[in-house]
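J.: Sharing a model that was predicted from the sequence below.
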Amino acid sequence: MALKNAVTGTVDLVLKEKKNVLYVPSALVFDMGSKKVVYIEGKEGVKETREVTTGEQIQNEIEITGGLKENEQILTN
């Protein structure tokens, strides 16, 4: 099939694939000096600060590479 002149399209390229990666909206990760933190729901529903390590940022999402435990909930406000 040949392409016609002046026809445009969109192509999505997968340059790298990662498995078991946690991405969160970058607006939920805060800079505190040299640290990056998120807010989680702690014991008895009390908001706690948790230091995290981050990886790649893709558009409005950032990879969390460490600092969270399984089933912890990041607070959105």
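T.: Thanks, I have it.
J.: Please count neighbours and contacts with C-alpha atoms only from this point.
T.: Will do.
J.: count of neighbours near Tyr23?
T.: 17 (other C-alpha atoms under 10 Å).
J.: wait, is it part of a helix?
T.: No: per DSSP: H, G, I helix; E, B strand; the rest coil, Tyr23 lies outside any helix segment and is strand.
J.: Now name the helix or strand holding the closest residue to it other than its chain neighbours.
T.: Nearest residue to Tyr23 in three dimensions, chain neighbours excluded: Glu63, at 4.4 Å (C-alpha to C-alpha, 6 or more residues apart in numbering). Assigned by DSSP states H and E, Glu63 belongs to strand 61-66.
J.: structure B:
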Amino acid sequence: MGWQARWLVIEDTRAEEGFLLFGREDLEIFHSVSTHGSLDQSVVANTHRRSVFPSAARAEIETATSGLFHVGLLRPACGQ
């Protein structure tokens, strides 16, 4: 684990590259979902951090969430 520019780098033996890069949006998503059970807090954090409209922040968070879902790092809660 370490940092590369603004990315958190974590070794992943499942991936061909051998590592995963997590940006600020990814970390906001993990925190929001694990603490609050939704993406709402990550949208608020992204809105304030980037000084953008909530709709733009939500679109960016949803794109990052989709990427995390497709690589198997984020799954919906049971029953959803």
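T.: Looks like it arrived, so ask away. Here the structure is a predicted model, which means the values were calculated and not measured.
J.: TM-score of the superposition?
T.: Superposed pair, TM-score by TM-score structural alignment, normalised by the length of the first structure: 0.28. Supporting alignment: 35 aligned residues with a C-alpha RMSD of 3.7 Å.
J.: one step back: helices or strands next to the strand holding Glu63 of the first structure in the packing?
T.: Packing partners of strand 61-66 of the first structure (3 or more C-alpha pairs under 8 Å, 6 or more residues apart in numbering; DSSP states H and E): strand 22-25, strand 47-58.
J.: who's in contact with the first one?
T.: I take that to be strand 22-25 of the first structure. Asn60, Glu61, Ile62, Glu63, Ile64, Thr65 (C-alpha atoms under 8 Å, 6 or more residues apart in numbering).
J.: show me what contacts the residue nearest to Tyr23 of the first structure?
T.: Counting by C-alpha under 8 Å, 6+ apart, Glu63 of the first structure touches Val21, Leu22, Tyr23, Val24, Thr54, Gly55, Glu56, Gln57.
J.: Of those, which is the nearest to Met32 of the first structure?
T.: Thr54 (13.5 Å; C-alpha to C-alpha).
J.: since we're on the closest one, how many residues are nearby?
T.: Using other C-alpha under 10 Å: Thr54 of the first structure sits among 17 other residues.
J.: hmm, back to that, a markdown table for the contacts of Glu63 of the first structure, including distance to Glu48 of the first structure?
T.: Compiled in a markdown table, the contacts of Glu63 of the first structure are given as follows (distance: C-alpha to C-alpha, whole Å):
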| residue | distance to Glu48 of the first structure |
| --- | --- |
| Val21 | 23 |
| Leu22 | 20 |
| Tyr23 | 20 |
| Val24 | 17 |
| Thr54 | 18 |
| Gly55 | 22 |
| Glu56 | 24 |
| Gln57 | 24 |
